[in-house]
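Chemist: sequence and predicted structure, then a few things I'm wondering about:
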Amino acid sequence: MSHVIDPVDAGDSPRTDVEPFGGPGGYDDLVMCDALTLSGLIKSREVSCVDVMTAYLDHIERHNGSVNAIVALRGRDELLAEARERDHQLADGHYLGWMHGFPHAVKDLSAAKGLPFTSGSPIFADRIADADDLFVARIKAAGAIVIGKTNTPEFGLGSQTYNPVWGTTATPYDTSRTAGGSSGGAAAALALRMVPVADGSDYMGSLRNPPAFNNVVGFRPSWGRIPEAGFIAQGAVVGPMGRSVADVAQLLSTMAGPDAGAPLGIGEDPEVFTRNLERDFRGTRIAWVGDWDGYLATEPGVLELCESSFDAFRNIGCHVEAALPDYKPEDIWQLFLRWRWWAQLGLVDLYDAPQTREQMKPEFVWEMEHGIALSALDVTKAAAARNDWQAALTKMFETYDYILAPSAQVFPFDKSTHWPTEIAGRPMDTYHRWMETVAPWTMTSLPVAAMPVGFDGRGLSMGIQIIGRHGADRAVLQLAHAYEQKTKWTQRVLPPALLSN
């Protein structure tokens, strides 16, 4: 069971006398720093980049084996040499940015030059990236040293991180259970303090479900906030994760910003995310959609934990009430299915070739076969339905400032289970139906913060989604920050491994 440092009631002020670093687990003080504190220590040269890299590599060696979060880890000598170079740069007055000397692991659905880029698939088991994805290049430009990758499900399909290349990733709060996905490796690495911050990606909750299962913070930005190539606002986005909202906002400022190759990108200066997040929320109206009046199957205890967060929101001046958009949730699900099938067709060549098709997991084959069967009329109708759903939400935001929803419908389950086939006795008819709580917000490309709400009697964590208007990413982060100051779950409850060495 996880260790509760200070079991205060939601809405009370957590203790401030808890030691911020170090502890009985024998871990190095540096790995317990939040990212912004660590950044300040490096910039002021109170600690060296070599010290930081050594602390993190020792910590990874001690703990990664229990969760299998970081994969394709580079050699220690090579990484320490890069850390020494960062120290030399500082000595010469060449400070790269707030991530100067940070160890960083890139999710294995994204490309980091010179590192494996497997997407968790045996088809690409030997692929090495020949260039950085844009956001990875930006993270490097801010001074980070890429140490390896974080594990993900095969092609990111499903919120259970397992694949035949790297194996299965567990949550450090119960290593017999899944870390979620597809950013499961990133979330577990954050929870165990093996990286200061992390990148992830999200189509169907991959920046929301893993934070719920690992007691960390995730943020799905508005579509276009972090540049995406092309002229179609698909469901997938990349985004930041961390152990505090301030850290997440700072990483977003690095990943975000316009780019000439992203014609639909948001042009706002990402510097806005480096500003103070404090704000007065008195009079703010929040809608709670819950299980959509019984439509969504939820494991017992999920809704109760999520609803326990309401006191914290009310204590900062918000009014929370149950309310639903004027749109049938089953119609949103059908829209989501068709849009996602269409999105997967970018990899249809792998399906068409028998030698690669036989290496695909069944869920990928299922997505492909449904996608191939779509007609142009099906896609046209799905686009019209998406517009209607957007209109319904726009109407709802005339009354409410934010929407709350559970981040997941189940608690972390056995990591040997591919996916839950039923919830509370209700059968799940697809491999991802048990994740439906995240789908509505994907289809409107709204910004969503994934925040912890606490633990059940087994020590398993859960989270809540804070959803805002399109483009209101900073406003969502501000509410998440205010909520965090009243709860501080990530700081209050540490994984058992950090207290039992």
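Modeler: Now that the structure is in, tell me what you want to look at. Numbers count the residues shown, from 1 in each chain.
Chemist: from now on I want contacts and neighbour counts done on CA atoms only, so please keep to that.
Modeler: Fine.
Chemist: distance of Leu90 from Gly97?
Modeler: Distance from Leu90 to Gly97, counting by Cα to Cα, to the nearest Å: 11 Å.
Chemist: quick one: Asn387 is in a strand?
Modeler: No - secondary structure assignment places Asn387 outside any strand; it is helix (DSSP: H, G, I helix; E, B strand; the rest coil).
Chemist: based on its surroundings, how many neighbours for Thr284?
Modeler: Thr284 has 17 neighbours, counted by other Cα atoms under 10 Å.
Chemist: does it really touch Asp401, like I thought?
Modeler: Yes - with the criterion set as Cα atoms under 8 Å, Thr284 and Asp401 qualify as a contacting pair; they are 6.3 Å apart.
Chemist: one more to weigh against that first structure:
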Amino acid sequence: MQDLWRRSARAMVAALARGELRPSEAVDAALDRIAQVEPKVNAVPTLCRERAMAHAERLERLTPEQRGPLAGLPVLVKDLVDVAGVRTTYGSPIWRDHVPETSDYLVERIEAAGGIVLGKTNTPEFGAGAVTFNEVFGVTSNPWDTGRTCGGSSGGAAVALATGEAWLATGSDLGGSLRTPASFCGIVGFRPSPGRVPAGPQRDPFQTLSVEGPMARDVRDLALFLDVMAGHDPRDPLSWPSELDQHRRAVAEARLPARLAFSADLGGITPVDEEVVSVCQAAVERLRAAGVAVTLAQPDLAPASDTFTVLRAALYATNSGPLLRDHRDQLKPEVVWNIEQGMALDADRIGQAQRARGELQRRAAAFLAEHELLLTPTAIVPPFAHGIRYLAELNGHRFPSYIDWVAIAYAVTLTACPAISIPCGFTRAGLPVGLQLVGRPRDEAGLLRHAAAIEDTLGLAGAVPIDPKPPAS
């Protein structure tokens, strides 16, 4: 029982479904591990023990077959997502004591599938920025070196998975918020196509930049969770039906792609650290040696930075404009800047950006019709030290805003293609490096089928969970 945290989500679900393990025992095991790890990483600042145990006891009154596909497995939920009766702050002092009365659609789906919400994972304020810190709960540390950042905004989720505090966790991704922390922490983060996972309630249910998605320790665990999360919800106008177990069936048929493209910097839209490039290139060479045809190429995504800057700002103005009016003094500077950028836009500028995004999507779709996957580094640098709010400069290039150091991720966001980050190697300092795999439009199953085979080829799926490591001297 002491080593349950080391098991895969699949193994845990199988034991729960067979009746070898009770949901309450799984909850206890997770709580014990969280108590051991939290003082070192600060990934799960909010727990809901009584709520979780009450849910476990309800599930134990059912037969294993009646409990749903997660069978009583505890999961963690990002602190941007409402859970009824559980403190939900969005990382903001404005909502420091907020306790919602109802849950988001995603939480309803997870609990209906037999998942037990155990707590909330840390995130930057309103998910803004790719470094996880806020004024409510403080800084979350990278378990590979606790003196470094875990990335963001789903940083708490990534750390919890990497340290064995959870078997599955939810994340969200606008400009790389699932993918960047997955890279920094050596786990797997999946950005699905808009509409694959129902989200809400939202102020703008028709927006397609931000999505909810699964995070896990390996691709096969992630496929299990995506099958739970995906599907139609009539309250989300973009959602659509999902076939039963289609993602688990896909990874069960794992195969390498016949042909893929690799780009170290997406055609020069961003600088990339030389060691990151080297680690990713070595992983790609292993795929080439395994028989995959590799082309060094990428679609033309040059307008991505200007386009994303405008559309992200417009989304901030839509969702957070009232906050600027009523709580300006409690918002962090980056959020204030983003809202003001959005409120200063006119219809012509937004229209230009929407048209540019349409062209980027068409270019990506045409490119992926010729290549089964596009591979890039997930993050342009290894995890950096605490105290840096965002990466301001790399290789002599100064980034124009706090979000532009994740352009290699947000350029993919604009295409609406599904994307996953999987571990592909380590730096000389022992820090994880992620490889971003971009799939064809709406082809989550195909992407996961290839990702599972690439994961097998690279052989890093067993690298986590780990005990947190102190800062390197």
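Modeler: Here it is on my side, so go on. Here the structure is a predicted model, which means the values were calculated and not measured.
Chemist: need the TM-score between these chains.
Modeler: Here the TM-score for the pair of chains, by TM-score structural alignment, normalised by the length of structure 2, is 0.94; 466 aligned residues with a Cα RMSD of 2.0 Å.
Chemist: between Leu90 and Gly97 of structure 1, who's got more neighbours?
Modeler: The neighbour count for Leu90 of structure 1 versus Gly97, taken as other Cα under 10 Å, is higher for Leu90 (20 against 16).
Chemist: gap between that one and Leu251 of structure 1?
Modeler: With distances taken as Cα to Cα, Leu90 of structure 1 is found 21 Å from Leu251 of structure 1.
Chemist: repeat that for Leu305 of structure 1.
Modeler: Leu305 of structure 1 sits 28 Å away from Leu251 of structure 1, taking Cα to Cα as the criterion.
Chemist: and if you look at Phe413 of structure 1?
Modeler: With distances defined as Cα to Cα, the gap from Phe413 of structure 1 to Leu251 of structure 1 amounts to 30 Å.
Chemist: try Pro447 of structure 1
Modeler: Using Cα to Cα, one obtains 15 Å as the distance from Pro447 of structure 1 to Leu251 of structure 1.
Chemist: which parts of the stretch 201-350 of structure 2 are helices?
Modeler: All helices of the stretch 201-350 of structure 2, identified by DSSP state H, counting those that start in this stretch, fall at 219-229, 246-252, 274-289, 304-327, 333-343, 347-370.
Chemist: and the equivalent of Val228 of structure 2 over in structure 1, how many neighbours?
Modeler: When the two structures are superposed using TM-score structural alignment, Val228 of structure 2 falls opposite Thr254 in structure 1. Burial of Thr254 of structure 1, expressed as a neighbour count using other Cα under 10 Å, amounts to 25.
Chemist: make sure Thr254 of structure 1 is actually in contact with Ala137.
Modeler: No - in this structure, Thr254 of structure 1 is not within contact of Ala137 by Cα under 8 Å, at 9.9 Å.
Chemist: comparing Phe413 and Leu251 of structure 1, which residue is more hemmed in?
Modeler: Residue environment comparison for Phe413 of structure 1 versus Leu251 gives the larger neighbour count to Leu251, 26 against 21, counting by other Cα under 10 Å.
Chemist: show the contacting residues for Ile403 of structure 1.
Modeler: With contacts defined as Cα atoms under 8 Å, 6 or more residues apart in numbering, the neighbours of Ile403 of structure 1 are Ile286, Ala287, Trp288, Val289, Gln465, Ile466, Ile467, Gly468.
Chemist: hmm, back to that, let me have the helices of the stretch 201-350 of structure 2 in a markdown table, extended by distance to Ser103 of structure 2.
Modeler: What follows is the helices of the stretch 201-350 of structure 2, written out as a markdown table (distance: least, Cα to Cα, whole Å):
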| stretch | distance to Ser103 of structure 2 |
| --- | --- |
| helix 219-229 | 14 |
| helix 246-252 | 25 |
| helix 274-289 | 39 |
| helix 304-327 | 19 |
| helix 333-343 | 25 |
| helix 347-370 | 32 |
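Chemist: what separates the counterpart of Arg138 of structure 1 in structure 2 from Met215 of structure 2, distance-wise?
Modeler: Under the alignment (TM-score structural alignment), Arg138 of structure 1 pairs with Arg109 in structure 2. For Arg109 of structure 2, the distance to Met215 of structure 2 (Cα to Cα) stands at 16 Å.
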